[in-house]
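# All I have is the shape, not the residue letters:
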């Protein structure tokens, strides 16, 4: 198994669609499609996000992770991660590899998530408002919570409005998402 980023846009879209579907699940409404669209149309277009995978010898992903630059350009936040087959160990291995090489930030909503990220090698932790915690890999430039820059993002509400007011755009994005899901490598569940 090795870590790689997709080589072609079609491969990137297939991985992103699967990551969104796996992370949000079947009962998430439009959230997977909004994230898929926002990443493709905004953050990938601005080179502000990068998709990574832990792949086997046939380049089939065992785990996927989406990283987004922060506003200062010095760090990257783990936006989403999942293992298509549900193998949390593959997901842990991928995040650990990224934490060793990237200025990575993760946000943990609870103690279970923090424990998982600690097993990924995230060692510096800070309390955030609302009971959340931010974990930083060794290459992250922040020294404290006040140094943390916000992640770049896209306007989810604007995408939803465009879906509502532009049916052709909605149908095109939905079709792209479905086709990308169908293009995910066979043999990965």
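Everything's here; your move. No experiment lies behind these values; they were computed from the predicted model shown.
# C-alpha only now, for contacts and for neighbours.
Noted.
# so what secondary structure elements neighbour the helix or strand residue 52 falls within?
Taking DSSP states H and E as the definition, one finds residue 52 inside strand 49-55. Under the contact criterion of 3 or more CA pairs under 8 Å, 6 or more residues apart in numbering; DSSP states H and E, strand 49-55 touches strand 2-4, helix 9-24, strand 61-69, helix 88-101.
# quick one: contacts for the nearest residue to residue 17 once chain neighbours are set aside?
In space, and not counting its chain neighbours, residue 17 is closest to residue 181: 5.5 Å by CA to CA, 6 or more residues apart in numbering. Counting by CA atoms under 8 Å, 6 or more residues apart in numbering, residue 181 touches 14, 15, 17, 18.
# what do you get if the cut-off is 6 Å, keeping everything else the same?
14, 17, 18 (CA atoms under 6 Å, 6 or more residues apart in numbering).
# Comparison target below:
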């Protein structure tokens, strides 16, 4: 994408919103287009402001972050939802991912990690904090290490060749949301939290080979 990443900050705590706004306003690669104090306000502002990324808290009054994420996903307005919360329990992580969040970070993430994650989300890429990746891995793994499915390998192969999620979806005749879901499963099975680490780990384990798969 060209130009700064347009960002909507959603959190019910004004101090948190102020801190995030200050962080991103100081970087020319971002434009904070608005703030919301709950999920309902986030839906209304997303429709009018058209942000590239919605930085979404989970536990808020009026409408929680999972409900807002699901409605944004169904609306298909193009905004990517990156969850930023203090909670990393299964009861929080899994519903958010299933609702359509493209990434899940914790509020104690370093500034550089958060900035990278927002940029990745704007490209439609999935990013998970290490603890969240570990939780998903624990949920998705069988007692023995679970192998990647054929479709997961196909997606990972295209990613390794430089394809974006959108390009991989077009090549495989599936939706971009399905590609993201496959990648999240790959992250969990390989114990990684982003696409670069997934590709590197797959090469290390012989799941991918140079010039082939």
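Thanks, I have the structure now. Fair warning: this is a prediction, and the values are worked out from it, not measured in the lab.
# Tell me how they score on TM after superposing.
For this chain pair, the superposition-based TM-score is 0.32 by TM-score structural alignment, normalised by the length of the first structure; 121 aligned residues with a CA RMSD of 6.1 Å.
# Redo the contacts of residue 181 of the first structure as CSV? Include neighbour count.
Formatted as CSV, the contacts of residue 181 of the first structure follow (neighbours: other CA atoms under 10 Å):
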residue, neighbour count
14, 21
17, 26
18, 25
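# Residue 68 of the first structure reaches residue 80, doesn't it?
No - using CA atoms under 6 Å, residue 68 of the first structure is not in contact with residue 80; the gap is 9.4 Å.
# Compare those two (neighbour count), which wins?
Taking other CA atoms under 10 Å, residue 68 of the first structure and residue 80 do not tie; residue 68 has more neighbours (25 against 18).
# neighbours of residue 90 of the second structure, just the number please.
13.
# which residue packs closest to it, ignoring adjacent ones?
Excluding the flanking residues, the one nearest residue 90 of the second structure by CA to CA, 6+ apart is residue 135, at 7.0 Å.
# Tell me how far the one you found lies from residue 185 of the second structure.
11 Å (CA to CA, to the nearest Å).
# Name the helix or strand for the residue nearest to residue 17 of the first structure, please.
Per DSSP H and E: helix 167-182 holds residue 181 of the first structure.
# swap in residue 117 of the first structure?
If you go by DSSP H and E, residue 117 of the first structure is part of helix 111-119.
# And that helix, what's buried?
Within helix 111-119 of the first structure, the residues that count as buried by 16 or more other CA atoms under 10 Å are 114, 116, 117, 118.
# Please tell me I have it right and the first one contacts residue 108.
By that I understand residue 114 of the first structure. Yes - Residue 114 of the first structure is within contact range of residue 108, at 5.3 Å (criterion: CA under 6 Å).
# For residue 126 of the first structure, list the residues it contacts.
With contact taken as CA under 6 Å, 6+ apart, residue 126 of the first structure is in contact with 133, 134.
# List the contacts of the strand holding residue 52 of the first structure.
Against strand 49-55 of the first structure from outside (CA under 6 Å, 6+ apart): 1-5, 43, 61-68, 94.
# ends of stretch 19-31 of the second structure, how far apart?
Distance across stretch 19-31 of the second structure, first residue to last, is 14 Å (CA to CA).
# re earlier: now do the helix holding residue 181 of the first structure against helix 9-24, angle only.
Angle of helix 167-182 of the first structure versus helix 9-24, following axes from the mean of the first three to the mean of the last three CA atoms, to 10 degrees, is 90 degrees.
# in stretch 158-167 of the first structure, what's buried?
In stretch 158-167 of the first structure, counting by 16+ other CA under 10 Å, buried: 159, 160, 163.
# which stretches of the second structure form strands?
Per DSSP state E, the second structure carries strands over the ranges 5-10, 30-36, 53-56, 80-85, 103-106, 127-128.
# Report all helices and strands that the shortest one contacts.
Secondary-structure packing of strand 127-128 of the second structure (3 or more CA pairs under 6 Å, 6 or more residues apart in numbering; DSSP states H and E): strand 103-106.
# how does it look with 8 Å?
Under the contact criterion of 3+ CA pairs under 8 Å, 6+ apart, strand 127-128 of the second structure touches strand 103-106, helix 111-122.
# I'd like those written out as JSON lines, with mean neighbour count and distance to residue 70 of the second structure added.
Formatted as JSON lines, these follow (neighbours: other CA atoms under 10 Å; distance: least, CA to CA, whole Å):
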{"stretch": "strand 103-106", "mean neighbour count": "26", "distance to residue 70 of the second structure": "14"}
{"stretch": "helix 111-122", "mean neighbour count": "18", "distance to residue 70 of the second structure": "16"}
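# Of these, give the one that comes closest to residue 54 of the second structure.
Set against residue 54 of the second structure and scored by CA to CA, those come closest in helix 111-122, at 9.0 Å.
# can you redo the helices and strands packed on strand 49-55 of the first structure as TSV with distance to residue 168 of the first structure?
Converted to TSV, these look like this (distance: least, CA to CA, whole Å):
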stretch	distance to residue 168 of the first structure
strand 2-4	34
helix 9-24	20
strand 61-69	27
helix 88-101	36
